[in-house]
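Chemist: no sequence on this one, just coordinates:
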């Protein structure tokens, strides 16, 4: 069973309740869900905005610090004497002047920049003495750091974290390739106190995390100090997919959804900030819970109200339905009381009025109309027989005067056959075959009178013979054709009688080639089949057909003056 059919068949009270659920509760549920999602999106966007602002401030401070150390690196990077000492061949030379110069230079720098814990040079110059304080062999540098310095082509890089004891240092390196003295390769490395960077990572929101990551994905500083020196992949394998430039992403980290955003920083580093989404949606959930609670309470109250209201409405409708069933069962004495003046009350009042009127119609009109109809039918039937009997007896009387009695005997026999079929034990309905036989007996009498001046032919569909029709349908039409169609006493009148079946009708036609009907008179006949001697038979047939079968059936007449007339009678196909 389809939903539509089920809904049509359920009781009215349940229709009201279902309608309330669909048109009231469902929109509220949708609105609640939409508001929750909208609030979540607003809070998420607000979180991104706050994160970007916080990260922007931290990034500016971080870049300022890096720029200060970058200035130190630039000074050493462009110092010609400093670079000259580093590439010099000390195989046969004294290096005390070099050491004195570089020691004074680097000491003064570290004195000014107190966060620089050490400055080292890793050199491929094998003649340069390694003191393991300032000077180290190139092989002493971490190979990943060496590779990063070389591939950066002279740009500063944050290499990684150096841990000594419980203290962390940030290593910033640069390939000293400003002067190309020889094939000697020197890498400058600043060891900076990591606590200054970690202090900049401190944030007040406990649900947020921030990481400063170098180009190799190592954590240089973070709000969580325990993660310093670790790879960022230990926090999230998808950390590289976090977009920057004001955008954000949601990542699943250890079963917890976090909103993340990133910002580029100096020397190939990135700032990454994360916030637990649970803290963002908690406010949304709280509001949603409050809305749902209010919604459920109000829905329950409204449901009870609509239930009792529906019962009241349904009860009134049930009374009207019960009254309608009583009306359908023919019990017209059941009346509805105290139904009000609204639409339901108006329907109840209409049913009461209908019951009362039906009772009056039954009491006053029904039997009366049946009697009138029966009287009309009998009267119309009786009008035909005396009319024809008068003409038939006139014929018999004339012939009896002219000859000795043979034709008189035949006329009387034909007349007897005619009345045998016509009377038909008082029945008003005969078969088409009997109706045609009735007409044939009538025409035998007429042929005795008119002899060769009237010729009649029959075209009757054999399938139509078994159908039923009211009797004396064709005879008045043929009599009318003979009476009004003959042009003179000598000219032959041809009459053709047909009976045929269409889709749902039985059609009789009586067509002659006689005098025809004048145009003005034809208009009057078509308009009202005027009650006159000329139209007597046509009107009689038309009235009987309409009384028996309905107004959509009856007599149709078509005529051309001087060429003949065609009378068509349509009735329904009836077997019994």
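Modeler: Nice, thanks for sending it over. Since the model is a prediction, treat every value here as computed from it, not as a measurement.

Chemist: C-alpha from now on. contacts and neighbour counts both.
Modeler: OK.

Chemist: what sits against residue 225?
Modeler: residue 198 (Cα atoms under 8 Å, 6 or more residues apart in numbering).

Chemist: err, residue 449, not the other one
Modeler: residue 395.

Chemist: which element follows the helix or strand hosting it toward the C-terminus?
Modeler: Here residue 449, judged by DSSP states H and E, is contained in helix 432-450. Going down the chain from helix 432-450, the next helix or strand is strand 454-460, by DSSP H and E.

Chemist: what's the helix or strand just after that following strand packed up against?
Modeler: Moving toward the C-terminus from strand 454-460, the next helix or strand (DSSP H and E) is strand 468-470. Using 3 or more Cα pairs under 8 Å, 6 or more residues apart in numbering; DSSP states H and E, the elements in contact with strand 468-470 are strand 429-431, helix 432-450.

Chemist: give me the number of residues near residue 544?
Modeler: 19 (other Cα atoms under 10 Å).

Chemist: put this beside the first:
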């Protein structure tokens, strides 16, 4: 997970990723803004246009219904002002049983109703009897009473009764029909007296459905219907919705607007679970209302097409932007990645690294690659020159130090041989010469800077053999050397100067009990030599001064000898600055020198 998170972070920080984001953003944001603005403008324009068209349509529908209703009222007036019809009604009302006048009345009324198939029946009712017109009602007496009571209470006005399921019968059959009705009180045409009679014209609901269908907009998903003042649906293309309250199809607040709102209005509502635009118009003939609903999703077909075109354009532009951005970013990021990789190699010390570049590329990237290669080449040359110079300097310093040590020791040794030859037999002089020859052979070596530990110990033994021959064996040597370290390599001639310093300074004026102990062990990747003597010792601050900075030692410490300084410098030159000598000495107790060296086996020794 950590590696995955790191990879994502590197991707987001890459130039290619940033180029892609930039170009895609530059391309898509204007298109998104354009699409949003276009959609908003188109939507508002469509809303306004459709609202205006719907209002015009609903007004036309209401006007057509009002015209048709006015025609029905005219038919009613023609019937109740016709002298023959009124005469027949008068005679029928005087009798309790059906008579020939009923047949005559039906014939007369058929003249008026035959002109329009939407008429279902004409009936005349009084407070005591029901007079058949065309079909006879099979409804209960309560319904007949309601028609009579409301019509008589309206005086000279027409009364409109909402849609109902009417039950009719004649001599042939009985059947059901969905109708609505208009009624009018009958007056004497000569003196205006009330005759205590009402005429009821039953009209098929299909008439209203036909008007609503003829005024529908075929391009949109719309529905039109008529409701009464109580909110019941009087006419609808879906017959299953007839006689149901609008609360069943609209939310309560929206249904309330349809029922008790102004004479006309437009608003957005939810009809059958869908968002619709609603327009309604109240009829002039009565207080019924024509309602027109338009499903809003159908309004935006054109704007949806615009959005689809914009979406396709955005997809094409996005694809093009990604390809172009990747190509452009890759032309920049690829050489930069190669350069970063090369820089990392240079950082870890691989100065032979070069960037593979296209010579035909002459832009800033090409120039950067060329100058990078040139710079690394120059650095490599300078490093090689400095390395060669430092190597030559190191070799010269080592050679100078060895030349400084060897003549100094050779002078002292030859001086000892001279005095020994004077006071002793020639056999001792010969042995000293042999030891001196071996000592010089080991110290000079084969031109290498390092020797085996066992060779360095032999060098010390040769030196001490010479010293003991000269001083009659008065200094005891004790060795504590781990076997495995004897085959390690160390800088040559580093133990003898320390031992020499102990002989010359630690045991000056001392003739008995002198002991020098040399120990060596390997620990934690380091080689530690310990050279201890029980000589005179010296002040501890002089030892500290030597451990910190040899060249700053006070003049009183010159007895430590030039040999120790040379040993310290050669160790640091050959092995590194972290290696060298440390001295611990106390007056009257002796001196202890610790040499810290790296473990150098035969195959990894310095030359």
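Modeler: Right, received. Where do you want to start? Worth saying up front: this structure is predicted, and the values here are computed from it rather than measured.

Chemist: residue 199 of structure 2: what secondary structure?
Modeler: strand (DSSP: H, G, I helix; E, B strand; the rest coil).

Chemist: and residue 275 of structure 1? What does it align with in structure 2?
Modeler: Alignment of residue 275 of structure 1 against structure 2 is given by TM-score structural alignment, with residue 295 as its counterpart.

Chemist: who's in contact with the residue lying closest to its match once chain neighbours are set aside?
Modeler: Distance criterion Cα to Cα, 6 or more residues apart in numbering; nearest residue to residue 295 of structure 2, sequence neighbours excluded, is residue 276 at 4.4 Å. By Cα under 8 Å, 6+ apart, residue 276 of structure 2 lies in contact with 268-270, 293-296.

Chemist: out of those, which are inside strands?
Modeler: 268-270, 293-295 (DSSP state E).

Chemist: can I have the buried ones of those as a ChimeraX selection?
Modeler: Here is the ChimeraX command that picks out the buried ones among these, judged by 16 or more other Cα atoms under 10 Å:
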select :269,270,293,294,295
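
Chemist: can you lay out the helices and strands packed on strand 468-470 of structure 1 as JSON lines showing distance to residue 350 of structure 1?
Modeler: JSON lines is the format used below for these (distance: least, Cα to Cα, whole Å):
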{"stretch": "strand 429-431", "distance to residue 350 of structure 1": "41"}
{"stretch": "helix 432-450", "distance to residue 350 of structure 1": "47"}
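
Chemist: for residue 300 of structure 1, find the nearest of the ones you listed.
Modeler: strand 429-431 (70.4 Å; Cα to Cα).

Chemist: wait, doesn't residue 570 of structure 1 sit right on residue 507?
Modeler: Yes: under the criterion of Cα atoms under 8 Å, residue 570 of structure 1 makes contact with residue 507 at 4.7 Å.

Chemist: and the two? Which one has more around it.
Modeler: residue 570 (22 against 17).

Chemist: mind checking how far that one is from residue 545 of structure 1?
Modeler: 8 Å (Cα to Cα, to the nearest Å).

Chemist: shared neighbours of the two, which are they?
Modeler: Contacts common to residue 570 of structure 1 and residue 545, judged by Cα under 8 Å, 6+ apart, are 553-554.

Chemist: so who does the residue nearest to residue 567 of structure 1 when sequence neighbours are not counted touch?
Modeler: Distances taken as Cα to Cα, 6+ apart put residue 557 closest to residue 567 of structure 1, at 4.6 Å, once the chain neighbours are dropped. Contact analysis of residue 557 of structure 1 by Cα under 8 Å, 6+ apart lists 525-526, 565-568.

Chemist: need the buried ones from the residues you listed selected in PyMOL.
Modeler: To isolate the buried ones among those in PyMOL, judged by 16+ other Cα under 10 Å, type:
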select buried, resi 525+565+566+567+568
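
Chemist: any idea which of the contacts of residue 557 of structure 1 is closest to residue 137 of structure 1?
Modeler: Closest to residue 137 of structure 1, out of all of the contacts of residue 557 of structure 1 and judged by Cα to Cα, is residue 568, at 129.4 Å.
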